[in-house]
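K.L.:
Got a sequence here, can you model it:
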Amino acid sequence: MSGSELVFHTNPMSRGRIVRWMLEELGVEYRTVVQEYGTGMKSAEYLAVNPMGKVPALQHRGVVVTEAAAICAYLADAFPQAGLAPAPEDPLRGPYLRWMFFAAGPVEAAVTARALDRLPPAEKAGFVGYGSYEQAMDVLEQAAAAASPWLLGERFSAADVYVGSQVDFGLFFKSVPERPAFTAWAERLRAREAYRRARALDDALLPSTD
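P.N.:
A predicted model of the protein is given here:
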């Protein structure tokens, strides 16, 4: 592996689909390494890349980045010519980071807790960062409703990739309520050429059902 090569570790049945979409939006060259559950992901070789033994993970310029939100943010900054992240001095940098971290933190935690039937009782809501599942969804809906057409207005960004993926996946798996603001934003995202390319690439890697 050369120092500047982008190596993308993924599995088509994982959050790696988010990073694949991000890479396709960038339009850069990268090499895909598919890691299998329970074997490749837990191998000594891969654990040296990501000790958590999960995907996605990215290797670039001697750096390893894990966690889908962090990878999207890293790639947007590493390839500024794609225009997928506001510069530090840009006032849009604040909303960009806000929604990225909101989706990676409160939204992810609330959706997971609900799926596992581990939501806290109302009197304990203050102990968790998302408060309640309903509150997290209401705030996420505010962001989606304001996306005109994207989270940062006319400018598409890595926040649309990451936060939008949470909504897109959530609608498919019924972990996010089907509200007009969510479905409208998801439809706009699904119409993007990079989204479609990424989906086709990942679908082609799915195990055959024959």
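
K.L.:
okay, CA-based contacts and neighbour counts for the rest of this
P.N.:
Will do.

K.L.:
The chain: strands as residue ranges?
P.N.:
Listed in chain order, the strands of the chain (DSSP state E) span 7-10, 31-34, 57-60, 63-66.

K.L.:
which residues touch stretch 192-204?
P.N.:
12, 17, 20-21, 24-25, 189-190 (C-alpha atoms under 8 Å, 6 or more residues apart in numbering).

K.L.:
Can you give me every residue that contacts L47?
P.N.:
41, 53.

K.L.:
ok, the residue nearest to V49 when sequence neighbours are not counted to P51 distance?
P.N.:
Spatially, and ignoring its direct neighbours in sequence, V49 is nearest to V64 (6.8 Å; C-alpha to C-alpha, 6 or more residues apart in numbering). Relative to P51, V64 is positioned 11 Å away (C-alpha to C-alpha, to the nearest Å).

K.L.:
Pull out the buried positions in the longest helix seen in the chain.
P.N.:
When the chain is parsed with DSSP state H, its longest helix is helix 158-173. Neighbour-count burial for helix 158-173, with 16 or more other C-alpha atoms under 10 Å as criterion, is recorded at 158-168, 170-171.

K.L.:
just checking, what packs against that helix?
P.N.:
Helices and strands touching helix 158-173, by 3 or more C-alpha pairs under 8 Å, 6 or more residues apart in numbering; DSSP states H and E, are helix 16-26, helix 68-78, helix 93-102, helix 180-190.

K.L.:
Could you report the separation of the residue lying farthest from the centre of the chain from P106?
P.N.:
Distance from the C-alpha centroid of the chain, by C-alpha atoms, centre = their mean, peaks at E123 (31.1 Å). In this view, E123 and P106 are 18 Å apart by C-alpha to C-alpha.

K.L.:
R61: neighbouring residues, count only.
P.N.:
12 (other C-alpha atoms under 10 Å).

K.L.:
doesn't S4 make contact with it?
P.N.:
Yes - taking C-alpha atoms under 8 Å as the definition, R61 is a contact partner of S4 at 4.7 Å.

K.L.:
Please provide the structure for the following sequence as well, for comparison with the first:
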Amino acid sequence: MAAALTLYTNPMSRGRIARWMMEEIGQPYEVDYLGYGGTLKSEEYLAINPMGKVPALRHGDLVVTECAAICAYLADAFPEAGLAPDPADRADYYRWLFFAAGPVEAAITNKAMGFVLPEGKGRSAGYGSLDHVLEALETAVAGKTYIAGGAFSAADVYAGSQIGWGLQFGTIPARPAFVSYWDGMKTRPAYVRASELDDAAMPKPQ
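P.N.:
Here you go, the predicted model:
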């Protein structure tokens, strides 16, 4: 009997990335929605993720946190889904998956929060500047259907989510390369299913 999969998430969170990945692997799973300031900080959940944030994944007795790690883990745990290249061909896969999780996430979050780096401190921040990050991301997707090689992968789930949200909320400029890449991602059946499921779980207006 296969180990059970449980996704701990909130529909208004980065857990939507993990939900998309869950739909891509095509395995049965359960969802435990957690509330901000409530069950997220319960002793029971802190035993799963001491950070008290979502998403987290339980696979049998194993726990994985952090979206990029969840995506990479699921791609390896369910190779039949074809969501990771062969080990010898994973350079771009690892490169762009973790670039999206590191520099892209940090630069966009800092910009959205209004954090301004002191003059000359770009190298200390690790990502240089938002402009440099966006230029690099643009080269990763320009003229491509997929970000790493010739097939869809977990790297597209993560990078695609970042680009999709960035275009939606205006934190990533609508450059042709970004728009074209996201147009190819947002019609994937697994993404559509994941979005519909999370949208249906959104809090209803009072």
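
K.L.:
Could I get the contacting residues of the residue nearest to the spatial centre of structure 2?
P.N.:
Centroid check for structure 2 by C-alpha atoms, centre = their mean gives Y158 as the closest residue, at 3.5 Å. With contact taken as C-alpha under 8 Å, 6+ apart, Y158 of structure 2 is in contact with 17, 67-68, 71, 97, 100-101.

K.L.:
re earlier: in structure 2, what stretch matches the longest helix of structure 1?
P.N.:
Under TM-score structural alignment, the match for helix 158-173 of structure 1 in structure 2 covers residues 154-169.

K.L.:
how close does that stretch sit to structure 1?
P.N.:
Following the fit onto structure 1, the mean deviation recorded for stretch 154-169 of structure 2 is 0.6 Å by mean C-alpha distance after the TM-score superposition for structure 1.

K.L.:
Nearest to W150 of structure 1 among the contacts of stretch 192-204 of structure 1?
P.N.:
Nearest to W150 of structure 1 among the contacts of stretch 192-204 of structure 1 is L189, at 8.9 Å by C-alpha to C-alpha.

K.L.:
Map the closest one across to structure 2 for me.
P.N.:
Under TM-score structural alignment, L189 of structure 1 pairs with M185 in structure 2.

K.L.:
roughly how far apart are its match and A155 of structure 2?
P.N.:
For M185 of structure 2, the distance to A155 of structure 2 - C-alpha to C-alpha - is 12 Å.

K.L.:
circling back to that earlier point, check the offset of the longest helix of structure 1 from the chain's centre.
P.N.:
7 Å (C-alpha atoms, centre = their mean, to the nearest Å).

K.L.:
Also stretch 195-206 of structure 2?
P.N.:
That offset, for stretch 195-206 of structure 2, works out to 19 Å (C-alpha atoms, centre = their mean).

K.L.:
I71 of structure 1 and A146 of structure 1, how far apart?
P.N.:
From I71 of structure 1 over to A146 of structure 1 (counting by C-alpha to C-alpha), the distance is 25 Å.

K.L.:
swap in D117 of structure 1?
P.N.:
Counting by C-alpha to C-alpha, the gap from D117 of structure 1 to A146 of structure 1 is 30 Å.

K.L.:
before we move on, what about V163 of structure 1?
P.N.:
13 Å.

K.L.:
same question, S14 of structure 1
P.N.:
28 Å.

K.L.:
aligned partner of the residue farthest from the centre of structure 1 in structure 2?
P.N.:
So E123 of structure 1 corresponds to G120, using TM-score structural alignment.

K.L.:
contacting residues around that match?
P.N.:
Contacts of G120 of structure 2 by C-alpha under 8 Å, 6+ apart: none found.

K.L.:
any idea how far it lies from P103 of structure 2?
P.N.:
17 Å.

K.L.:
Kindly report the same for L5 of structure 2.
P.N.:
Counting by C-alpha to C-alpha - L5 of structure 2 and P103 of structure 2 are separated by 30 Å.

K.L.:
do the same with Y29 of structure 2
P.N.:
31 Å.

K.L.:
Those two: which is more packed in?
P.N.:
Between Y29 of structure 2 and P103, counted using other C-alpha under 10 Å, P103 has the larger neighbour count: 21 against 14.

K.L.:
And for the counterpart of that one in structure 1, nearest residue in space, chain neighbours not counted?
P.N.:
Superposed on structure 1 with TM-score structural alignment, P103 of structure 2 falls opposite P106. Of all residues not flanking P106 of structure 1 in the chain, Y130 sits nearest, at 4.4 Å (C-alpha to C-alpha, 6+ apart).

K.L.:
Then S132 of structure 1?
P.N.:
S132 of structure 1 sits nearest to A125 (C-alpha to C-alpha, 6+ apart), 6.1 Å away.
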